[in-house]
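[1] Quick one, structure for this:
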Amino acid sequence: MDIHQFTISQLAEQLTARRLSSREATEAVLDRIEATGERVNAYITVDREGALAAAEAADRRLATGGAPPLCGVPVAIKDLLCTKGVRTTGGSEILENFVPPYSATVVEKLQQAGAVLVGKTTMDEFAMGSSNEHCALAVPRNPWNLDYICGGSSGGSAAAVAADQCMAALGTDTGGSIRQPASNCGVVGVKPTYGRVSRYGVLAFASSLDQVGPLTKDVRDAALLLNAICGHDPRDSTSVHEPVPDFTAELGCGLAGLRFGLPREYFEVGLDEDVKKAVMAAIGQLEEAGAEVREISLPRTEYGVAAYYLIAPAEASSNLSRYDGVRYGYRDQDAQDLLEMYRRSRSRGFGREVKRRIIIGTYALSSGYYDAFYRKASQVRALIIEDYRRALQECDVIISPVTPTPAWPLGSKSDPLSMYLTDILTIPTNLAGLPGMSLPCGFSHNGLPIGLQLQAGHFREDLLLRAAATIEERLGFAGRRPRL
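    Predicted coordinates:
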């Protein structure tokens, strides 16, 4: 096995035993990026110099013994997370040359754990998209078929992991932006409970929905990354005072005592036959392993997309008002007065999808329309939360497809509504603030990965990971990677 193919656990074992150095591992990953980078296009910025310096520091730390599992491990960061001294663009021209003076809390935590940050991955502009085609700086491709999308908005992170261009990556999930690309690229992706991971230093899209999480090559690696990034942060007012368990502790505990719920509504949304077949095969494996699987109902599932695409744009219209060309970011140099400078800077700096959502959100919050749109969407959100509360009294883990279809060809979806509808199975998790994850469960007839979605109650990531570890072992898809 080549070094760049290692999981975090495999590399940590080599580093701890001093059979391999972090510099060697980092050079192997950087060489892999150079060899495959133009085809996959997963990175906006590669920080070779910074990565090698961090690797040498990690080697010194490893030499003293007792280093944490992430020490010396090359990881990638979604370009929505601020990195001190390293360009952070949000996938937008308006921040194309922005270099933050500080790092996000999750970035600091990874650095404190000794992880080596190799670069910033591409993404839909300001995390607004389901295909990663809405990036102003680089559009990534699915490593399993370079003519297909890798999913969004954390598509670059998922593609980088699938292509062995890093051992793991961080993404963000506002309506499925970790789980969808994880499903499309055949990797593991976890969206933690809202408030479990600090959002400080994350370029805000929708503040009541955004959450940072890992994309990894297997379930154990996801647990290791969660161990590092979870925890209360006084700099984030939405961060929750909740004890952080060792997420690796129950990975081998099996399925005994766990009840799985199968929401009937998730199978009534025009599922692709390949998706349905792969998910049902995975459920069959659960039943063979002795798990109890029962049908449940989440009756307001169909209203999730409409509620989300009012709430998220409304919050985005407020959050993105800070990009005005005055303090930082792109500024039009030809404007004759302040109002013209605002208009020209924002018109030139933002892409079409971002402008569309700003307009929707501003309209939904405007005088005379707030009650009819934003308030009504918030009421629907409350009903969706109540649906989950009732369902999770009947089961411990909800199991379903991640998306209605596998990845689709680049450029084949030009209608915004058809794109938004691909989020129908992931959005409810965010509206309810629950943890969710995707893990590989099969392939389509043309060789594209298909993911299985797990959801659980608030702060029960441990249940998700415990169930996922058993499913992963029985299905045997964790080690499969595309050939580039």
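
[2] contacts, neighbours, all on C-alpha from now
    OK.

[3] Tell me which stretches of this structure form strands.
    Secondary structure of the chain, counting by DSSP state E: strands at 43-46, 74-78, 116-121, 168-172, 188-191, 212-216, 259-263, 292-296, 397-401, 436-443, 449-456.

[4] Point out the most buried one among those.
    For these, average neighbour numbers computed from mean count of other C-alpha atoms under 10 Å are highest in strand 188-191, which has a mean of 33.

[5] In JSON lines, list the strands of the chain along with distance to Leu339.
    Converted to JSON lines, the strands of the chain look like this (distance: least, C-alpha to C-alpha, whole Å):
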{"stretch": "strand 43-46", "distance to Leu339": "32"}
{"stretch": "strand 74-78", "distance to Leu339": "33"}
{"stretch": "strand 116-121", "distance to Leu339": "33"}
{"stretch": "strand 168-172", "distance to Leu339": "33"}
{"stretch": "strand 188-191", "distance to Leu339": "40"}
{"stretch": "strand 212-216", "distance to Leu339": "35"}
{"stretch": "strand 259-263", "distance to Leu339": "51"}
{"stretch": "strand 292-296", "distance to Leu339": "54"}
{"stretch": "strand 397-401", "distance to Leu339": "47"}
{"stretch": "strand 436-443", "distance to Leu339": "43"}
{"stretch": "strand 449-456", "distance to Leu339": "46"}
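
[6] Of all those strands, which one is nearest Arg474?
    Nearest to Arg474 among those is strand 436-443; the distance by C-alpha to C-alpha comes to 9.9 Å.

[7] Now do the same contact list for the residue nearest to His134 when sequence neighbours are not counted.
    Closest residue to His134 apart from its sequence neighbours, by C-alpha to C-alpha, 6 or more residues apart in numbering: Asp124 at 4.7 Å. Applying C-alpha atoms under 8 Å, 6 or more residues apart in numbering, we find Asp124 in contact with Gly90, Gly91, Ser130, Ser131, Asn132, Glu133, His134, Cys135, Gly152, Ser153, Ser154, Gly155.

[8] again, only this time at 7 Å
    Applying C-alpha atoms under 7 Å, 6 or more residues apart in numbering to Asp124 gives the contacts Gly91, Asn132, Glu133, His134, Cys135, Gly152, Ser153.

[9] now swap in Ala127 and tell me
    Neighbour list for Ala127: Ser153, Phe205 [criterion: C-alpha under 7 Å, 6+ apart].

[10] And the one 5 residues further on, by the same measure?
    Residues in contact with Asn132, defined by C-alpha under 7 Å, 6+ apart, are Met123, Asp124, Val139, Pro140, Cys150, Gly151, Gly152, Ser153, Gly155.

[11] rerun at 10 Å
    Shown in contact with Asn132 (C-alpha atoms under 10 Å, 6 or more residues apart in numbering): 91, 122-125, 138-141, 149-156, 177, 181, 410.

[12] With Ala377 instead?
    By C-alpha under 10 Å, 6+ apart, the residues touching Ala377 are 303-311, 364, 370-371, 383.

[13] Let's see that with 8 Å instead.
    Ala377 neighbours (C-alpha under 8 Å, 6+ apart): Ala306, Ala307, Tyr308, Leu310, Ile311.

[14] Now show me the structure for the sequence below, then we'll compare the two:
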Amino acid sequence: MSADSLHYKSITEISELIRRKEAKPSEITEAMLGRIAKLDGQFHGYALVLAERAMAQAKQYDAEIAKGIWRGPLHGVPIGLKDLCYTSFAPTAGGTTIHAKFVPSFNATIVDRLEVAGAVTLGKLKMTEGAYTSHHPAIQAPLNPWNVNYWVGSSSTGSGVATSAGLCYGAIGSDTGGSIRFPSATCGLTGIKPTWGRVSRHGVFPLADSLDHVGPMCRSAADAAAMLGVIAGADINDPTALRAPVPNYLAGIDDGIRGLRIGVDRRYTQEGIDRHVVAALVQAERTLADLGADIREVHFPPYQKLVSQWIAMCSVETAEAHLDTYPSRKSEYGPDLAQLIEQGRATSGVDIAAIHHERLKFSGSLAAMFEDIDLLLIPTMPVPIPTLTKMSEYGADPSVLLSILRFTAVFDFSGSPTITLPMGMASDQMPLSMQLVGPHLSEDVLVRAGAAFQSVTDWHTRRPPIE
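    Sure thing, here's the model as predicted:
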């Protein structure tokens, strides 16, 4: 099989080729490493490429599969790790310069789970500093393969770029205010922000522990389901990891959504939202209805106050996470992360108590809403993907960040799972994106709904114009 035909295949397709012995993990890995060497100099998705180690893994998997050993759908599949995942075999910088040479003594739980499942680790993917909004000034930021003049999101930027450009088959991302969902949206990907605690955070650099989620970024709902099934589950090293059994997310993924109750609140999703986003979302609603979903009007809980409190809540938890290096090494921090930490250090306990109470009220109201529906349909962003110039202008206005967080941050507060799906193309030929949101531990329903939508649309198969 031609190496040129491999890089945009889905995880499920590659997995089947490997299982049937029609392609070897070493051949696939070698082709992927060649593509990284060819293209990553343009797009800067990787912080570190582990070529020698990846090939050694792949050859081990060649031998296993030749003997009839089959570890599952990730066996022999090359993936990338966001560089906040601890790896004992490579530095874990977390987007910082402070930790550039930090090699942990152990792997993150999710890294071990991926490798036990047979995934080939191609390397560590770039990210914003400390997983906040911007890259450290000393580090070249990843560039959007759809158009390098457009925003690539934050903070799982390398994960979005590499997966979209065909430089890995899937990647790990993390999400505190939207950092799986924004790069998935800007790069035309499918991403899952799981229920808080569904995936262990042991060995994952924190931004804000009570808001942080870890999940997969892939090119289809089925691929994301395959990765989530490997990394989810209880963890003795993370007492916040949920102990609920992990279903086989790929089983029943093609069962359709007839009768599934999907809620829409047109005031929440249309007022003040760009008309191109609204038009694509309305068409997505029609598509879901045509697939048999029961579309129901709902009233989304009051959210504006909670969104306005996200930065303050994040700042306090970030300040706590950086006590070992801030302010003692303050000069080595980039300006945005330093400003966030300073805000956190100045925020009072009374302020945090007020945010906590608002969070509890919103989460309770959201849970009540889900008693009448199975999923909620919303955009990922209120506007099409902005240019880098526009984002630079936005940077001076905190209200713009809060506007962009409208459809993301509240679900980090509530811990609700969401799946991000491409839903169209804007007039500038950049992807448009939507989310389906569910009650806690409804990831099986989310991937089934995502797969149903993708079975009758081709937005997730569109590729950046890089070849």
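
[15] Just give the TM-score of the two.
    The TM-score (TM-score structural alignment, normalised by the length of structure 2) is 0.95; 458 aligned residues with a C-alpha RMSD of 1.5 Å.

[16] coming back round to it: going by distance to Ser207 of structure 1, which of the contacts of Ala377 of structure 1 wins?
    Set against Ser207 of structure 1, the nearest of the contacts of Ala377 of structure 1 by C-alpha to C-alpha is Ile311 (10.0 Å).

[17] Skip the chain neighbours and tell me the closest residue to the aligned partner of the closest one in structure 2.
    In structure 2, the residue paired with Ile311 of structure 1 is Met313, using TM-score structural alignment. Setting aside the residues directly before and after it, Met313 of structure 2 is nearest to Ile352 in space (C-alpha to C-alpha, 6+ apart), at 6.7 Å.

[18] Tell me the buried residues within the contacts of Asn132 of structure 1.
    Buried members of the contacts of Asn132 of structure 1, scored by 16 or more other C-alpha atoms under 10 Å, are 91, 122-125, 138-141, 149-156, 177, 181, 410.

[19] okay, which residue is most central for structure 1?
    Note on structure 1: the residue nearest the mean C-alpha position is Ile178, at 2.2 Å, using C-alpha atoms, centre = their mean.

[20] Contact partners for that residue?
    Contacts of Ile178 of structure 1 by C-alpha under 8 Å, 6+ apart are 152-155, 158, 171-172, 189-191, 213-215.

[21] change it to 6 Å
    Taking C-alpha atoms under 6 Å, 6 or more residues apart in numbering, we find Ile178 of structure 1 in contact with Ser154, Gly171, Thr172, Gly189.

[22] between those, which is nearest Ala204 of structure 1?
    For those, the minimum distance to Ala204 of structure 1 (C-alpha to C-alpha) is 10.3 Å, reached by Thr172.

[23] The closest one contacts Leu209, correct?
    No. With contact defined as C-alpha atoms under 6 Å, Thr172 of structure 1 does not count as touching Leu209 (9.9 Å).

[24] just to revisit the earlier point, can you redo the contacts of Asp124 of structure 1 as a markdown table, where the extra columns are distance to Ser22 of structure 1?
    Formatted as a markdown table, these follow (distance: C-alpha to C-alpha, whole Å):
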| residue | distance to Ser22 of structure 1 |
| --- | --- |
| Gly91 | 29 |
| Asn132 | 31 |
| Glu133 | 34 |
| His134 | 35 |
| Cys135 | 32 |
| Gly152 | 30 |
| Ser153 | 30 |
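
[25] The aligned partner of Trp408 of structure 1 in structure 2: neighbour count?
    Trp408 of structure 1 maps onto Pro386 in structure 2 when the alignment is built from TM-score structural alignment. For Pro386 of structure 2, the count of nearby residues is 17 (other C-alpha atoms under 10 Å).

[26] What of Phe126 of structure 1?
    25.

[27] Look up the closest residue to it, ignoring the ones flanking it.
    Closest residue to Phe126 of structure 1 apart from its sequence neighbours, by C-alpha to C-alpha, 6+ apart: Gly90 at 5.1 Å.

[28] Next one: whatever residue of structure 2 lines up with the one you found relative to Lys126 of structure 2, how far apart?
    Matched by TM-score structural alignment, Gly90 of structure 1 corresponds to Gly94 in structure 2. Separation of Gly94 of structure 2 from Lys126 of structure 2 (C-alpha to C-alpha, to the nearest Å) stands at 8 Å.

[29] what span of structure 1 lines up against stretch 112-131 of structure 2?
    The alignment of stretch 112-131 of structure 2 onto structure 1 (TM-score structural alignment) spans residues 108-127.

[30] Actually, stretch 36-54 of structure 2.
    The alignment of stretch 36-54 of structure 2 onto structure 1 (TM-score structural alignment) covers residues 33-51.

[31] First-to-last residue distance for that stretch?
    Stretch 33-51 of structure 1 stretches 13 Å from its first residue to its last (C-alpha to C-alpha).

[32] Tell me which residues of that stretch come out buried.
    Buried residues in stretch 33-51 of structure 1, counted by 16+ other C-alpha under 10 Å: Ile33, Thr36, Gly37, Val40, Asn41, Ala42, Tyr43, Ile44, Thr45, Val46, Ala51.

[33] now swap in stretch 100-114 of structure 1 and tell me
    Using 16+ other C-alpha under 10 Å as the test for burial, stretch 100-114 of structure 1 gives Pro100, Ser103, Ala104, Thr105, Val106, Val107, Glu108, Lys109, Leu110, Gln111, Ala113, Gly114.

[34] Return the closest of the residues you listed with respect to Tyr323 of structure 1.
    Nearest to Tyr323 of structure 1 among the buried residues of stretch 100-114 of structure 1, with distances taken as C-alpha to C-alpha, is Pro100, at 14.2 Å.

[35] right, and that closest one touches Leu81 too?
    No. Using C-alpha under 6 Å as the test, Pro100 of structure 1 is too far from Leu81 to be in contact (9.7 Å).

[36] So what's the residue count around the counterpart of Lys361 of structure 2 in structure 1?
    Using TM-score structural alignment, the partner of Lys361 of structure 2 in structure 1 is Leu383. By the criterion of other C-alpha under 10 Å, Leu383 of structure 1 has 18 neighbours.

[37] Look up how far Leu251 of structure 1 lies from Leu383 of structure 1.
    With distances taken as C-alpha to C-alpha, Leu383 of structure 1 is found 33 Å from Leu251 of structure 1.

[38] again with Val305 of structure 1
    For Val305 of structure 1, the distance to Leu251 of structure 1 - C-alpha to C-alpha - is 33 Å.

[39] now swap in Gly152 of structure 1 and tell me
    Using C-alpha to C-alpha, Gly152 of structure 1 is found at 28 Å from Leu251 of structure 1.

[40] How about Thr36 of structure 1?
    Using C-alpha to C-alpha, Thr36 of structure 1 is found at 33 Å from Leu251 of structure 1.
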